[in-house]
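Undergrad: pasting the structure only:
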């Protein structure tokens, strides 16, 4: 979502030049793994995360893991994701739950999601990979099945797999439930990755209502030592907007 004025493969160099040590992106599947690996090694970047295949994105799919009619397709996607992850040194894969299919009871979607996550977790465990699930707000993706942090923790508990973790996106959870500080504090032992953007607008920290200096200080006090992905749309150019890192207390 950053450096979008550049072709995708050129964004790695831009990220390194801007001072980033690591990157993440949605999907690697349009590229040869060797292309991506070469960019990562050339610019000394770690790839922290990518998503499992989401289905037909252009047709509106946003994952399929809660859809019992697509479990076979989901399992093929898990193997594809693992193949890319092992080639690229990725130890976290985000599994998108998908939208609740029309006419499907939420209880059946929950059961399907748990079963599919158990399958993914078992396959990923063999490669030392964590499976992450992320609650996403239903304003940006109407009908998205997994949309609250408590729901995500219930699903993680039902999976009973040590490598299923919560991906906590501050922007999405501000829109869905607020109460950020207390929720982060309660969820932190099971958070495997975080992401950020401000709201309204989904721009960089400092452009909206979220008190990021307070949250960054809280994360330091709580001892969070994981990555935080910059999943926002820059208000202006990416490089011009990176001053927030210092102004909001997130370092240089």
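TA: Thanks, I have it. Keep in mind the model is a prediction, meaning the values are calculated, not measured.

Undergrad: okay, CA-based contacts and neighbour counts for the rest of this
TA: OK.

Undergrad: most distant residue from the middle of the chain?
TA: residue 103 (27.7 Å; C-alpha atoms, centre = their mean).

Undergrad: check it against this one:
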């Protein structure tokens, strides 16, 4: 199974990291990608209008489609993994959502990853859970205006602090609790694999509820084929599950980005 049978988007928060961020769009196009995705590309929840304009110009100049965008997730470099569960960050997340919608309207992007956030285990955990459920409901309602889908992602234990969603099952339970349209699982092979989940089985168990797929191998988060996962089995499971969406290449290249793209079309 060749992965180029899927539409594969380059996650520019990790790929082409040898280049300044604004130059990665052109580099992705030159490497043969037609689509890209990105984490929240700004340092602040509400960036200056000039920063948004520069992002939109880089996307347009590259000729690429933006197929995925994260909501503001706090200080990712500093260890934060989202703010959806934090009562004190509600206004900040709401303000940043207006920026996200501007980008969505300008680019046609329709898939948006809202990271749950790490729990403050010394605080009111139940309040934080209710806050997260409310944040997912409001996000789904907001992106419905552009026909969008909010993605809910499990993350690897031990690498992401007190982030409570670690399996596809836990994500789908939260989606069911939120009880609104427009919420789907983001199935990330690295995070599930690191947590000991059988990835092909998770794909089949989540059939019809997967909004997006991201790929990286276990255990070093390098390109597919560099580690432990069975990529033929994962691709076959996606086909059996009827997944016909975008597959995001969200990994840290073992060497140069271009040098590591052979997994897309193996000989």
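TA: Great, that's in hand. On a predicted model such as this, the values are computed, not experimentally measured, just so you know.

Undergrad: give the equivalent position in the second structure for the residue farthest from the centre of the first structure.
TA: Taking TM-score structural alignment for the superposition, residue 103 of the first structure sits opposite residue 122 in the second structure.

Undergrad: quick one: the strands in the stretch 151-267 of the second structure?
TA: Ranges of strands in the stretch 151-267 of the second structure, per DSSP state E, counting those that start in this stretch, are 183-188, 210-215, 246-249.

Undergrad: residue range for the last one in the first structure?
TA: When the first structure is aligned by TM-score structural alignment, the counterpart of strand 246-249 of the second structure is residues 227-230.

Undergrad: now which residue in the second structure aligns to residue 44 of the first structure?
TA: Using TM-score structural alignment as the criterion, the counterpart of residue 44 of the first structure in the second structure is residue 63.

Undergrad: quick one, what contacts its match?
TA: 29, 34 (C-alpha atoms under 8 Å, 6 or more residues apart in numbering).

Undergrad: so how far is residue 105 of the second structure from it?
TA: When distance is defined by C-alpha to C-alpha, to the nearest Å, residue 63 of the second structure is 16 Å away from residue 105 of the second structure.

Undergrad: distance of the residue farthest from the centre of the first structure from residue 152 of the first structure?
TA: As it turns out, when the distance is counted by C-alpha to C-alpha, residue 103 of the first structure lies 22 Å from residue 152 of the first structure.

Undergrad: where along the first structure do the helices fall?
TA: Counting by DSSP state H, residue ranges of the helices within the first structure are 11-17, 33-42, 71-88, 106-125, 149-159, 170-176, 180-187, 212-222, 238-241, 244-247.

Undergrad: can you redo those helices as CSV with distance to residue 1 of the first structure and mean neighbour count?
TA: Output for the helices of the first structure, formatted as CSV (distance: least, C-alpha to C-alpha, whole Å; neighbours: other C-alpha atoms under 10 Å):
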stretch, distance to residue 1 of the first structure, mean neighbour count
helix 11-17, 10, 17
helix 33-42, 17, 15
helix 71-88, 20, 18
helix 106-125, 26, 20
helix 149-159, 23, 18
helix 170-176, 14, 21
helix 180-187, 23, 14
helix 212-222, 20, 15
helix 238-241, 9, 14
helix 244-247, 16, 14
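
Undergrad: could I get those helices as CSV with distance to residue 141 of the first structure?
TA: Below are those laid out as CSV (distance: least, C-alpha to C-alpha, whole Å):
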stretch, distance to residue 141 of the first structure
helix 11-17, 26
helix 33-42, 29
helix 71-88, 20
helix 106-125, 17
helix 149-159, 16
helix 170-176, 10
helix 180-187, 20
helix 212-222, 24
helix 238-241, 24
helix 244-247, 27
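
Undergrad: nearest to residue 97 of the first structure, of the ones you listed?
TA: Ranking the helices of the first structure by distance to residue 97 of the first structure, with C-alpha to C-alpha as the measure, places helix 106-125 first at 6.8 Å.

Undergrad: outside of the closest one, which residues touch it?
TA: Helix 106-125 of the first structure has contacts (C-alpha under 8 Å, 6+ apart) with 65-68, 71, 74-75, 78-79, 82, 95, 97, 100, 130-131, 155-156, 158-161, 163-164.

Undergrad: which SSE is residue 8 of the second structure in?
TA: Under DSSP states H and E, the secondary-structure element containing residue 8 of the second structure is strand 7-11.

Undergrad: so where in the first structure does that strand end up aligned?
TA: No residues of the first structure are matched to strand 7-11 of the second structure when aligned by TM-score structural alignment.

Undergrad: for that strand, packing partners?
TA: The helices and strands touching strand 7-11 of the second structure, judged by 3 or more C-alpha pairs under 8 Å, 6 or more residues apart in numbering; DSSP states H and E, are strand 35-38, strand 246-249.

Undergrad: the ones you listed: which one's closest to residue 197 of the second structure?
TA: Across those, residue 197 of the second structure has its closest neighbour in strand 246-249 (19.0 Å, C-alpha to C-alpha).

Undergrad: how long is stretch 121-134 of the first structure end to end?
TA: Its start and end residues considered, stretch 121-134 of the first structure measures 15 Å (C-alpha to C-alpha).

Undergrad: the second structure: matching residues for that one?
TA: For stretch 121-134 of the first structure, the aligned range in the second structure is residues 140-153, judged by TM-score structural alignment.

Undergrad: and the matching stretch, how far from the chain's centre?
TA: Averaging C-alpha positions (C-alpha atoms, centre = their mean, to the nearest Å) puts stretch 140-153 of the second structure 13 Å from its chain's average.

Undergrad: please apply the same query to stretch 102-121 of the second structure.
TA: Using C-alpha atoms, centre = their mean, the offset of stretch 102-121 of the second structure from its chain centre is 8 Å.
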